[in-house]
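**Q** Provided below for reference: sequence and predicted model.
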Amino acid sequence: MFERVNPATGEKLDAIAEMDDAAVEATLARAQSTFREWRVSSLDTRTALLGRLADAFEADKRRLAEIATREMGKTLKSSIAEVEKCAAAFRHYAEHGPSFLEGEDVAVSKGSARTRWLPLGPVLAVMPWNFPYWQVVRFMAPAIMAGNVGLLKHASITQGVAAALEEMVKKAGGPDGLFQNLAIKSDAVEKVIADKRVVAVTLTGSEGAGAKVAETAGKHLKKVVLELGGSDPFIVMPSADIDKAAEQAVTARIQNTGQSCICGKRMIVHADVYDAFAAKFFEAMKAVKAGDPMDEESDMGPLSSFDQRDTVLDQLGRMKKAGATLEFGGEKLDSPGAYMSAGVLTGVPRNADVAREEVFGPVAMLFRVTDIDDAIALANDIPYGLGSSVWTNDSGEQDRFERDIAAGMTAVNQMLASAPEAPFGGVKLSGYGRELGPWGMYEFMNMKTVMLPG
């Protein structure tokens, strides 16, 4: 059983039954059967479905958002924004998908050749709880457009969202079996990946989960895309707009109660502007209001679970033990929910193991650096390489950061955010492969070469 608990109150919502072997088998059989039909469906059929999905998400955004907020605690306003972003992704692929699937003529020495993009089959998505709709839709929308079918293994705490996603595809007129929720736990994933009907896997989650999925997929020679953790640098140089940088740094750190892979976690600030930045950053972080996620006045809700809050508190304890100073915040709040206050750590030893971990909560690490070389060295001194944000109005510095920061994405003078149009993914232990744009669609397609006589 999946027990759902509201992290804002500690109240048990309900329990959802886990699929047995027979139900999993029936789900896989439907996926395979539906793929035979969907792979040859017209582009007009696919784009029309995506358009209806966009309309359905917009029309039902309040109900969908409330499910996510009750299950994992993000503020209702951010849940609504997430659902709206999903609708935009459906529209993006409906509008641009047909052009993404156009083949190309290829010059060859004899005769002629061209390429065709063809679907592969049922793709399994193993998804996390932090953006429970968006993480799924950025796989679902291109998969549907490509002619694939989707299987979702969602996080245990967001099974209500998982059921709602399957329901929405059916309501929009998607054929039975096009997108199905696999209500299984992690220990059942290996068997599904091994099943010959599943052709590929995409996972967003922890480094450990990614390694296990990649090992199983590799054993069975199946394609896998991994979007794993990140401890993104947020670098501020002397030429930056300090007021804007400090404001955006707060948003980056408390968005989704600090539970976002790509928002700045390590604030790396040049010595010349460190004091000015710190003063503004501290003041704004101290003003962050944690409270009822259904309340419009709350800046952030609880963490997703009591276990997640305890994990963050343990990390803070180890940082302090290593010599860091907790300037303020980072404490449990007197509440029945999984709340903690926003906080800032300074003086974190660069060589401490815990300084290289991802802190998935509303606490920032603040570092002082001497120059751009020092900033880049510190930014790269972690095992991850997902995103980064750099603040500078010096074109030479901007070029250095774009070239030398080891990350899949760099935002300049803004907080990093994903967009349906742009490739999303990382390097190093942050995973491999890309989502979104045409690149995300191509990850799970066969680029077939067709050789023709002259």
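**A** It's in.
**Q** C-alpha only now, for contacts and for neighbours.
**A** Noted.
**Q** so what touches the longest helix that the chain contains?
**A** When the chain is parsed with DSSP state H, its longest helix is helix 76-100. Helix 76-100 has contacts (Cα atoms under 8 Å, 6 or more residues apart in numbering) with 43, 46-48, 50-51, 53-55, 57-58, 61-62, 64-66, 68-69, 131, 133-134, 137-138, 141-142, 145-146, 256, 293-296, 420-421, 438.
**Q** could you point out which element follows that helix?
**A** strand 105-106 (DSSP states H and E).
**Q** packing partners for that following strand?
**A** When contacts are defined as 3 or more Cα pairs under 8 Å, 6 or more residues apart in numbering; DSSP states H and E, strand 105-106 packs onto strand 112-119.
**Q** check contacts around Ile242.
**A** Val236, Val273, Ala276, Phe277.
**Q** element containing the second one, please.
**A** The one in question is Val273. Going by DSSP H and E, Val273 is in helix 271-286.
**Q** what does that helix rub up against?
**A** With contact meaning Cα under 8 Å, 6+ apart, helix 271-286 is reached by 237-238, 242-243, 245-247, 249-250, 269, 328-329, 342-344, 368-371.
**Q** among those, which are in strands?
**A** Judged by DSSP state E, the subset of the contacts of helix 271-286 located in strands is Val269, Phe328, Gly343, Val344, Arg368, Val369.
**Q** give me the three-state assignment for Phe234.
**A** Taking DSSP: H, G, I helix; E, B strand; the rest coil as the rule, one finds Phe234 in the strand state.
**Q** let's bring in a second one:
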Amino acid sequence: MSDTITTVNPATGETLERYTRMSGREAADAVEACHKAFLDWRHRPLKERADVIRAIGKELQNSKDALAQLMTDEVGKLLKDSRQEIDLCAAICDFTAENGPKVLADEERKIDNGTGVITYAPVGVIYGIQPWNFPAYQAMRYAIANLMAGNGVLLKHASSCTGSGLMLRDIFERAGLPKNLFTVLLIDHDTSDAIIANPLVRGVTLTGSDKAGKLVAEKAGAALKKTVLELGSNDAYVVLDDADLELAVKTCVAGRIYNNGQTCVNAKRFIVTEANYDAFVAAYTEAMQKIEPGDPTDKATKLGPMSDAGLRDDLHKQVEQSLQKGARALCGAKVPDRPGAWYPATVLVDVAPGQPAYDDELFGPVASIIRARDDEDAMRIANDSRYGLGGGIFSKDVARARKLACEHFDTGMVSVNGYNVAKPNMPFGGVKDSGYGREHGGFGMKEFVNAKSVFLTDA
């Protein structure tokens, strides 16, 4: 592997920057420096930690223009989406600063002959391996929770957004976070394995594919280290018999192309009952045909490039394999002849088991529409997946939709009559091959702490 990381603008194919990878020794030294910073940080009062995190949120907003532009340049996000991503990151800081001291406060319980104290003690350095699709948010989601908990944080970001990771580090430190407490590692996969095994690293979290999750969990498990995994998905959005069809079409289009279709919780499979199928397909396809890929910095653009040409080509292979196995493309499905990592908004029908469009995650602007007999069959198909991150239900009967969401949808998150990505005050995570563990909503702050029991015996 090259000793250099090169970032490329996926809209133009032009080189942005080159960075030197760390040697194994340099990476080990960085872990030790992070651990030393943790040894002080763990003793800072909860309020003091919260004040620094609140300041990070403010500094993110102060740096929004520069960070948003860099994110768009590195991964092709629409500039308006990059700016909204920074707003979400700032909101995470605000929520954590406001609620962290309460979530992590000591608890007391009555025990025989005394008092029991539960204290949430930080455990040490937490290593995060993160993807490119949300260069700021993916790092912030685990980093802020763990800094609030008193831990140190290491980040191995996707190479394509190396600059964004380094800018985040600088933002954190400008806001008052001690140097080295949030450390960005510019390393290859072999060095990453050594970081997982490093005895100063006490936990590992990864956002990525289920394949990557299994490999990382195996390596961490061999070292008896806890993991939190947020993996891929092929989220199903179910259009029931009594759905508001206009709302369903509008929301499902937006949910499929959000972030250029490269989000773990994008709406990906659209399961529509017989009563609505033909009308949904016609309206949905018409809407997708109108979406023209364009300059991600233009406010009018709805669909930018994919993050790189290799991933675009992988997506196209999945589309072609689905077509070979019986699916039909109603629009898109062709690689445009132009520089950059472009792919059109695509609609596939006649999608069935055995096709990548049914079984796997299509990480790009490709929609899979599946016909269901009725509401019961639609819910069956929605759960007929090895994944279980998010999903959605469209129905005018909100009480019934809530019951289906709570009792029958086998996912970590469900949206009713809408599309949601993440909320700072609600848990985020999945089940089955979509991983385990939770972030946001206060849950992430307790994933990597020692819930320590202290027994105080009455004199």
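**A** That came in fine, so what should we check first? Values in this document were obtained by computation on a predicted structure and should not be read as measured data.
**Q** which part of structure 2 lines up with the longest helix of structure 1?
**A** Aligned by TM-score structural alignment, helix 76-100 of structure 1 corresponds to residues 79-103 of structure 2.
**Q** quick one: distance of that stretch to the chain centre.
**A** Averaged C-alpha coordinates place stretch 79-103 of structure 2 at 14 Å from its chain's average position (Cα atoms, centre = their mean, to the nearest Å).
**Q** in it, what counts as buried?
**A** By neighbour count on 16 or more other Cα atoms under 10 Å, the buried set for stretch 79-103 of structure 2 is 79-83, 85-101, 103.
**Q** alignment lookup: Asn276 of structure 2 to structure 1.
**A** Using TM-score structural alignment, Asn276 of structure 2 lines up with Val273 in structure 1.
**Q** next, count neighbours for its match.
**A** Counted by other Cα atoms under 10 Å, the residues lying close to Val273 of structure 1 total 16.
**Q** okay, it and Ala245 of structure 1: tell me how far apart.
**A** 11 Å (Cα to Cα, to the nearest Å).
**Q** swap in Lys12 of structure 1?
**A** Lys12 of structure 1 sits at a distance of 40 Å from Ala245 of structure 1 (criterion: Cα to Cα).
**Q** neighbour-wise, which of the two wins?
**A** Ala245 (25 against 12).
**Q** can you give me the helices for the stretch 101-250 of structure 2?
**A** Using DSSP state H, counting those that start in this stretch, the helices of the stretch 101-250 of structure 2 run over residues 137-149, 162-174, 189-197, 210-222, 245-257.
**Q** might you report the residue contacts of the residue nearest to the spatial centre of structure 1?
**A** Nearest residue to the geometric centre of structure 1 (Cα atoms, centre = their mean): Gln135, 5.1 Å. With contact set as Cα under 8 Å, 6+ apart, Gln135 of structure 1 has these partners: Met127, Pro128, Thr204.
**Q** rerun at 6 Å
**A** If you count contacts by Cα atoms under 6 Å, 6 or more residues apart in numbering, Gln135 of structure 1 has none.
**Q** map it onto structure 2.
**A** Match for Gln135 of structure 1 (TM-score structural alignment): Gln138.
**Q** same question, Ala29 of structure 1
**A** Superposed on structure 2 with TM-score structural alignment, Ala29 of structure 1 falls opposite Glu32.
**Q** run a quick neighbour tally on the closest residue to its match other than its chain neighbours.
**A** Closest residue to Glu32 of structure 2 apart from its sequence neighbours, by Cα to Cα, 6 or more residues apart in numbering: Leu200 at 7.2 Å. The number of residues packed near Leu200 of structure 2 is 18, by other Cα under 10 Å.
**Q** which residues does stretch 357-374 of structure 1 contact?
**A** 230-231, 253-254, 257-259, 265-271, 342-346, 375.
**Q** great, nothing more from me.
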